[in-house]
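Participant: I'll drop the sequence and a predicted model, then ask my questions.
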Amino acid sequence: MENRMSNALALNEQVVLVTGGARGLGAAISRAFLREGARVVVNYRNSREAALAIEQQAAGRALAVQADVTDPDAVAAMVATAQAHFGSAVTTVVNNALVDFAFDGDARPQGEIIAWERFERQFEGSVRAALNTLKAAVPGMRTQGNGRVINIGTNLVQNPVVPYHDYTASKAALMSLTRTMAADLGPDGITVNMVSGGLLRTTDASAATPEAVFDLIAQATPLRRVTTPEEFADAVLFFASPWARAITGQNLVVDGGLVKD
């Protein structure tokens, strides 16, 4: 087991799957890994042009693959396509995809009227999708004796300043899955961690947020500014890197110091 942990791959040796990797935060994560020399599978559901733009910018190190991550067969086919294309198993999975959600506090359904179907949709996009990618990628990780799984969470679990009931509940469940999977996969040299952000300036999901809300959040942070997708992506790189080889089952909040947990 000690050898497995010491065999952690450098970033430029990794084959990274980023779900929802063509837009917003996902695009920032995809580009961050590409900047460090990794090979990246840019998963998308509908954003074909954006995914192909990243592929074309990366000189053969990026591969755009369409798949609905809530469909286990589509995810298995995507992982197989990546291995065939790069000649190597997926080493790192970033579960970033977000199912049809906008951070608009005025438009959110309040607790007494929210429909259970909204919870189901977010649980499908967060928990089921992460389970699908794990099931597809872990056999290859296990064969090579190490791997990285990084789940994208939210600081709303610790600080529900805006009560997005469905989204926050799904991310809390994903945090639980992060910790249980870390215990299950640790003996195989596979780490499972979460990076949780606050409101990011700016992604497709946060574009609906009024500017005044960004300003209020900025003033509440020690850094006096709102975190960018690029800054958040750097924290994802840390968990994928050899420097994080002894860290698993953890949740790192990256929000400029807003939440202290």
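Facilitator: Thanks, I have the structure now. Numbering: from 1, shown residues only.
Participant: make it CA atoms for all contacts and neighbour counts henceforth
Facilitator: Noted.
Participant: centroid residue for the chain?
Facilitator: N96 (2.9 Å; C-alpha atoms, centre = their mean).
Participant: how about the helices in this protein?
Facilitator: Along the chain, the segments classed as helices by DSSP state H run 2-6, 24-35, 48-57, 72-86, 116-123, 129-144, 165-185, 211-220, 229-240.
Participant: can I get these in JSON lines including mean neighbour count?
Facilitator: Formatted as JSON lines, those follow (neighbours: other C-alpha atoms under 10 Å):
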{"stretch": "helix 2-6", "mean neighbour count": "14"}
{"stretch": "helix 24-35", "mean neighbour count": "23"}
{"stretch": "helix 48-57", "mean neighbour count": "17"}
{"stretch": "helix 72-86", "mean neighbour count": "18"}
{"stretch": "helix 116-123", "mean neighbour count": "16"}
{"stretch": "helix 129-144", "mean neighbour count": "20"}
{"stretch": "helix 165-185", "mean neighbour count": "20"}
{"stretch": "helix 211-220", "mean neighbour count": "14"}
{"stretch": "helix 229-240", "mean neighbour count": "20"}
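Participant: next up, a second structure to put side by side with the first:
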Amino acid sequence: MVRMSAVPTSEHVVLVTGGGRGLGAHIVLAAAAQGARVVINYRRSGDAARALADKIGDKAFVVGADVTDRDAVRDMVAAAGEHFGTPVTAVVNNALPDYSFNGEDRSHADDLSWDELDAQLTGVVGGALNVIQAALPGMRAAGSGRIVNIGTNLVQNPVVPYHDYTAAKAALLALTRTMSHDLGPDGIKVNMVSGGLLRTTDASAATPGAVFDAIADSTPLRSVTTPEEFADAVLFFLSPWSRAVTGQNLVVDGGLVKN
């Protein structure tokens, strides 16, 4: 019999940023289905977050905070620990700054501004850094922790050159790898799950069916990844099965990108 030395998913308190809707909500539901206590973070989607918590029950805790606000993030993590009587031991950095995935209206090389890049870097990388640092004391006290950053396959395959968004996600991948080296001695694993266009979330709701069909035809599995399938991959990094895995980027897109 193989002995699992890592914390099972059911023992984690999992904080999902941007967890009130879209992909974040699917990750919350997947973690809760495995018995985890879930902290549903939101910035503006309070009603959706509370409705999701009502569906889950006592294992869910809702708290609003802008992840770019360092003090608000620390208060959020502290409130979650107080609510459940045990620290947050897993975080999923899913929150995104406001962004329009519109290939026809994106900034191009000639007009891309530093302000656009800075907004994405602050929200994606700065937000993740705030959450990680706020959760570290509790993870160290518990003797282990899991950090899962949400990335994009556009880093490897920028079929639509969203310069600012992709640059921020590439920086988050670098932070994933460097953090894994720094935090490994504390028993804290840091990984990334990267997807492409998902069928369907709020971000892809306006995507024409022909685009989904073209993506499906390009993948070995002949399908477009669903949010539920993506959330399953996140569960792997929250589970004992990944206890020897850190610093990795798992691309979940039906095989479109080989990582």
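Facilitator: Here it is on my side, so go on. This is a predicted model, so every value here is computed, not measured.
Participant: ok, back up a step: list the residues that contact the aligned partner of the residue nearest to the centre of the first structure in the second structure.
Facilitator: Superposed on the second structure with TM-score structural alignment, N96 of the first structure falls opposite N94. Taking C-alpha atoms under 8 Å, 6 or more residues apart in numbering, we find N94 of the second structure in contact with 16-19, 24, 149-150.
Participant: report the two of those separated the most.
Facilitator: In the contacts of N94 of the second structure, two members sit farther apart than any others by C-alpha to C-alpha. They are G19 and N149, at 13.2 Å.
Participant: the two: who's more crowded?
Facilitator: For G19 of the second structure versus N149, the count of surrounding residues by other C-alpha atoms under 10 Å is larger for G19: 29 against 25.
Participant: ok, whatever residue of the first structure lines up with that one - contacts?
Facilitator: The alignment partner of G19 of the second structure in the first structure, by TM-score structural alignment, is G21. For G21 of the first structure, the contact set (C-alpha under 8 Å, 6+ apart) comprises 27-30, 41-44, 51, 96-97.
Participant: same question for L117 of the second structure.
Facilitator: 163-165, 167-168.
Participant: mind putting the contacts of G21 of the first structure into JSON lines with distance to N7 of the first structure?
Facilitator: Shown next, in JSON lines, are these (distance: C-alpha to C-alpha, whole Å):
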{"residue": "A27", "distance to N7 of the first structure": "28"}
{"residue": "A28", "distance to N7 of the first structure": "27"}
{"residue": "I29", "distance to N7 of the first structure": "23"}
{"residue": "S30", "distance to N7 of the first structure": "23"}
{"residue": "V41", "distance to N7 of the first structure": "22"}
{"residue": "V42", "distance to N7 of the first structure": "25"}
{"residue": "N43", "distance to N7 of the first structure": "27"}
{"residue": "Y44", "distance to N7 of the first structure": "31"}
{"residue": "A51", "distance to N7 of the first structure": "31"}
{"residue": "N96", "distance to N7 of the first structure": "26"}
{"residue": "A97", "distance to N7 of the first structure": "29"}
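Participant: whereabouts in the second structure does stretch 129-136 of the first structure align?
Facilitator: By TM-score structural alignment, stretch 129-136 of the first structure lines up with residues 127-134 in the second structure.
Participant: contacts for stretch 144-154 of the first structure?
Facilitator: By C-alpha under 8 Å, 6+ apart, stretch 144-154 of the first structure touches 4-5, 7-8, 91-96, 130, 134, 138, 141, 168, 171-172, 174-175, 178, 188-198, 236, 239-240, 253.
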